[in-house]
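Novice: Structure for this input, please:
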Amino acid sequence: MSLPPRNPDEILRARGADSRPAARFEPYRTEREDDGWDIPEDQALLRTEITQERARSIITRNTSPDIPFDRSLNPYRGCEHGCIYCFARPSHAYLGLSPGLDFETRIVAKPNAPELLAAEIGRRGYAVAPIAFGTNTDPYQPIEAKLGIMRGCLQVLHDWNHPLSLVTRGATVMRDADLLGAMAAKGQAMVCISLTTLDAELARQMEPRAPAPATRLRMIRVLSDVGVPVRVMVAPIIPVLTEHELERIMQAARDAGASAAGMIPIRLPLEVAPLFRDWLERHHPGKAAHVMARIQAMRGGRDNDPRFGKRMRGEGHEADLLHQRFRLARKRLGLVREAEVLDCSRFSPPPRAGDQLTLF
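Specialist: Next comes the predicted model:
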């Protein structure tokens, strides 16, 4: 898949992608053509657009054997962090938008998520189990600081004593340390902080609007200080570029307060592969062929292997060595704590005005 050329009329500042490849479901492609008029176009800075969606439902169910939860919630579509490797980019195709620049500049927010959440978990017959956040796009991307949708969802789950797990790299999670700490004290919350590299310059290239590595270590410290179990997610691991940092990342996270660790080799599903290849050629042309050869060595000779049981782990000699290094470092650093078993036994509707008080 070849990518369209960059729009010369757009000024890109801190963006991961460089163009707008058409979404895979679109029947047409657009191309720029010179109309013959020697009139320069005005350049404009490409800014993030936020639109709001009145969602009809909010909890997504899954039966994937690769992931340890059966339900999730995503307050936003798209993600301004702009991580070039993000496996969620192809989801923007369902909106008729490009997984490239559109994914990181055209964000859809769901402001009614908290009220929908309360309605769905309050339905008769609802069977409680932990809800996972951050499974597709980051619930703590920059706009959350203004909209507070994730804060509203947390408040609902706190009031209902409903457990949750959370994956993020967004600094706004520290704003909600009070709620997360209160829930963790009852065994109802755990947080995974994604930390890809300790190299600030590389992070700026790969994750242009995500917090710097030092900030993510501070997030681990802030959350662990209020009693929240924090797992560092060294994900994705990218051969040549970040794999040599595996042990150092784990040690830095342990020193900041992390009690467990996880690791996932890079995945390049659908439109992500050509976007990542283009990014490599722009930022690391001398390493591009080596990086892709090493990725393919873990993915059966392809850019991506979508098979259950393989997509999160990879296979072959390269993947086996990577997992062996991870296991040894995890044991040496004491990051072997198993996944938190979150308490579902306290789940109940919050008290309302006029409710009869209980005797016990």
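
Novice: hey, let's count contacts and neighbours off CA atoms from now on
Specialist: Will do.

Novice: From residue 90, how far out is residue 96?
Specialist: 10 Å (C-alpha to C-alpha, to the nearest Å).

Novice: Neighbour count for those two, which is higher?
Specialist: residue 90 (21 against 14; other C-alpha atoms under 10 Å).

Novice: was I right about that one contacting residue 270?
Specialist: Yes: applying C-alpha atoms under 8 Å as the test, residue 90 and residue 270 come out as touching, 6.6 Å apart.

Novice: circling back to that earlier point, find residues that contact each of residue 96 and residue 90.
Specialist: Counting by C-alpha atoms under 8 Å, 6 or more residues apart in numbering, the shared contacts of residue 96 and residue 90 are residue 23.

Novice: The structure of the following sequence is requested for comparison with the preceding one:
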Amino acid sequence: MTYVWIMLHERSTDAYPMTARQAPASFRGRRAGPPGEPDILQEQRRGRGAQTNLSGRYETEERETLDDGWNSLDDLPPIRTVVQVERAKRIITRNNSPDISFDRSINPYRGCEHGCSYCFARPTHANMGLSPGLDFESRLFVKPDAARLLEKELGEPGYDPRTIAIGTNTDPYQPIERQYRLMREILQVLSDANHPVGIVTKSALVTRDIDILAPMAERGLAKVALSLTSLDRKLARAMEPRASTPAKRLEAMKELSEAGIPVTVMTAPVIPALNDMELERLLEAAYVSGARNAGYVLLRLPLEVSPIFQEWLQANYPDRATHVMSVMRSMRDGKDYDASWGKRMRGAGPYAWSIGRRFELASKRLGFNKERHPLRTDLFKAPVPVGGQLSLI
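Specialist: Okay, the predicted model is just below:
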């Protein structure tokens, strides 16, 4: 018989936002055994990014799994991905953030199986009463009515067409998209309505939909950005366990570009002392593969993301962990994160300035961002609802 002990800790109401110094030792990457001993939960969470399942900021208790000394954790099954249907009422999300280029987006999924430890969307799982840790990448939500809801919203009286961004929170081409195919349905609705769309992904699966995206791009209605974080396959696999390899992403850029679809490379996130030394090489590889626009974003660590990322650092790169966080804080006014408009994407201080300058010089040398590709809204044709009145013209 197997017993798993779950230790419950009372949490005070002022425990969050949690910093690494405030976090319990288990949240700072402590392994279950003595130093140098293999992690007894390593096999269970193989292929996952987060090291633990720390409680969200709205919970009143913290849960910590401990070994009882009887090898009770050795035969636990691997963590499986569980998908739950979410019946959304609307699918277009609006925002008025002054430092991003879009005011509306679509997220067909909640959570992301790619498992990036640094994902700034992780805290959203706390809204569902789940952990931003392992739950975020293994307990996913799918919105099967996404295309129908989109068609309905595009057909509402007074709808004003502007570019819809997809992939701004969780990746729309994460592995479960192969089964649910929501993006194909969404893109077909947008194509039929001549509605502009911008996609951000780190998955080569986006090439599956070239047959829809290429005609849209020809009409000035579509562009795709691929995130490229490292050319080091080992580092990329550690940072993004279930995302496409760097080579696959570069191949996807080539395929999209050759199909006439404008391609942007996002060197994001830039992490000091971990992947920032690759910045120029990432841009060079992307340009050769057909990308003609480029952008970058500095690592962001809001709310629960900070302890999750620091756990990951301690587990994978313990020799660099202190230095990485020291440089990060130097760019965030001594904090793990600064959410101020205009600073959250770029940071501040000498190190942040040097990253920005390197990006500018490399982009200029290679020929990035010479041409912009504004998407058209003048072709928009509102969908006709079932039983609705057709236009006379």
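
Novice: Not counting its neighbours along the chain, what's nearest residue 29 of structure 1?
Specialist: Sequence neighbours aside, residue 22 is the residue nearest to residue 29 of structure 1 in space, at 6.2 Å (criterion: C-alpha to C-alpha, 6 or more residues apart in numbering).

Novice: How about the contacts made by the aligned partner of the one you found in structure 2?
Specialist: Mapped onto structure 2 by TM-score structural alignment, residue 22 of structure 1 lines up with residue 55. Applying C-alpha under 8 Å, 6+ apart, one finds that residue 55 of structure 2 lies in contact with 61-63, 126, 130-133.

Novice: what does the top strand by length along structure 1 correspond to over in structure 2?
Specialist: The longest strand of structure 1 (DSSP state E) is strand 230-237. Under the alignment (TM-score structural alignment), strand 230-237 of structure 1 falls on residues 263-270 in structure 2.

Novice: now stretch 299-317 of structure 1
Specialist: Against structure 2, stretch 299-317 of structure 1 falls on residues 332-350 (TM-score structural alignment).

Novice: Kindly report the same for stretch 138-147 of structure 1.
Specialist: Counting by TM-score structural alignment, stretch 138-147 of structure 1 sits on residues 171-180 of structure 2.

Novice: For the matching stretch, which outside residues touch it?
Specialist: So stretch 171-180 of structure 2 is contacted by 107-109, 112-114, 144, 166, 183, 200-203, 205-206, 242-243 (C-alpha under 8 Å, 6+ apart).

Novice: Might you specify the subset of these located within helices?
Specialist: residue 183 (DSSP state H).

Novice: Looking at the contacts of stretch 171-180 of structure 2, which are in strands?
Specialist: Short answer: the contacts of stretch 171-180 of structure 2 in strands (DSSP E) are 109, 166, 200-201.

Novice: quick one: which of those is most hemmed in?
Specialist: Highest count within these by other C-alpha under 10 Å belongs to residue 109, 26 neighbours.

Novice: for that one, what are its contacts?
Specialist: Residue 109 of structure 2 touches 140-143, 170-172, counting by C-alpha under 8 Å, 6+ apart.

Novice: Relative to residue 230 of structure 1, how far out is residue 312 of structure 1?
Specialist: 21 Å.

Novice: Then residue 179 of structure 1?
Specialist: Here residue 179 of structure 1 is placed at a distance of 15 Å from residue 230 of structure 1 (C-alpha to C-alpha).

Novice: Between these two, tell me which one has more neighbours.
Specialist: When residue 179 of structure 1 and residue 230 are compared for neighbours, residue 230 comes out ahead with 27 against 18, by other C-alpha under 10 Å.

Novice: Verify the stated contact: that one with residue 192.
Specialist: Yes: with contact defined as C-alpha under 8 Å, residue 230 of structure 1 and residue 192 form a contacting pair (5.6 Å).

Novice: now the lengthiest helix in structure 1, how far from the chain's geometric center?
Specialist: For structure 1, the longest helix by residue count, based on DSSP H, is helix 316-333. With C-alpha atoms, centre = their mean, to the nearest Å as the basis, helix 316-333 of structure 1 stands 23 Å off its chain's centre.

Novice: what sits up against that helix?
Specialist: Residues contacting helix 316-333 of structure 1 (C-alpha under 8 Å, 6+ apart): 246-247, 250-251, 254, 260-261, 263, 265, 294, 297-300, 313, 336.

Novice: among those, which are in helices?
Specialist: Going by DSSP H, the helices hold 246-247, 250-251, 254, 294, 297-298 from these.

Novice: ok, which stretches of the stretch 101-250 of structure 2 are helices?
Specialist: Here the stretch 101-250 of structure 2 has its helices, by DSSP state H, counting those that start in this stretch, at 134-138, 146-154, 177-180, 182-192, 210-218, 233-239, 246-258.

Novice: between these, which one is nearest to residue 98 of structure 2?
Specialist: Residue 98 of structure 2 sits nearest to helix 146-154 of all those, at 24.1 Å, using C-alpha to C-alpha.

Novice: Give the aligned range of the closest one in structure 1.
Specialist: By TM-score structural alignment, helix 146-154 of structure 2 lines up with residues 113-121 in structure 1.

Novice: what does the matching stretch contact?
Specialist: 55-59, 75, 126, 128, 149-150, 152-153, 156.

Novice: again, only using 10 Å
Specialist: Stretch 113-121 of structure 1 is contacted by residues 53-59, 73-76, 110, 122, 126-128, 149-157, 159-160, 162, 347-349 when judged by C-alpha atoms under 10 Å, 6 or more residues apart in numbering.

Novice: so how far is residue 247 of structure 1 from the counterpart of residue 361 of structure 2 in structure 1?
Specialist: Applying TM-score structural alignment, one finds that residue 361 of structure 2 aligns to residue 328 in structure 1. Distance from residue 328 of structure 1 to residue 247 of structure 1, counting by C-alpha to C-alpha: 9 Å.

Novice: Cool, thanks, talk later.
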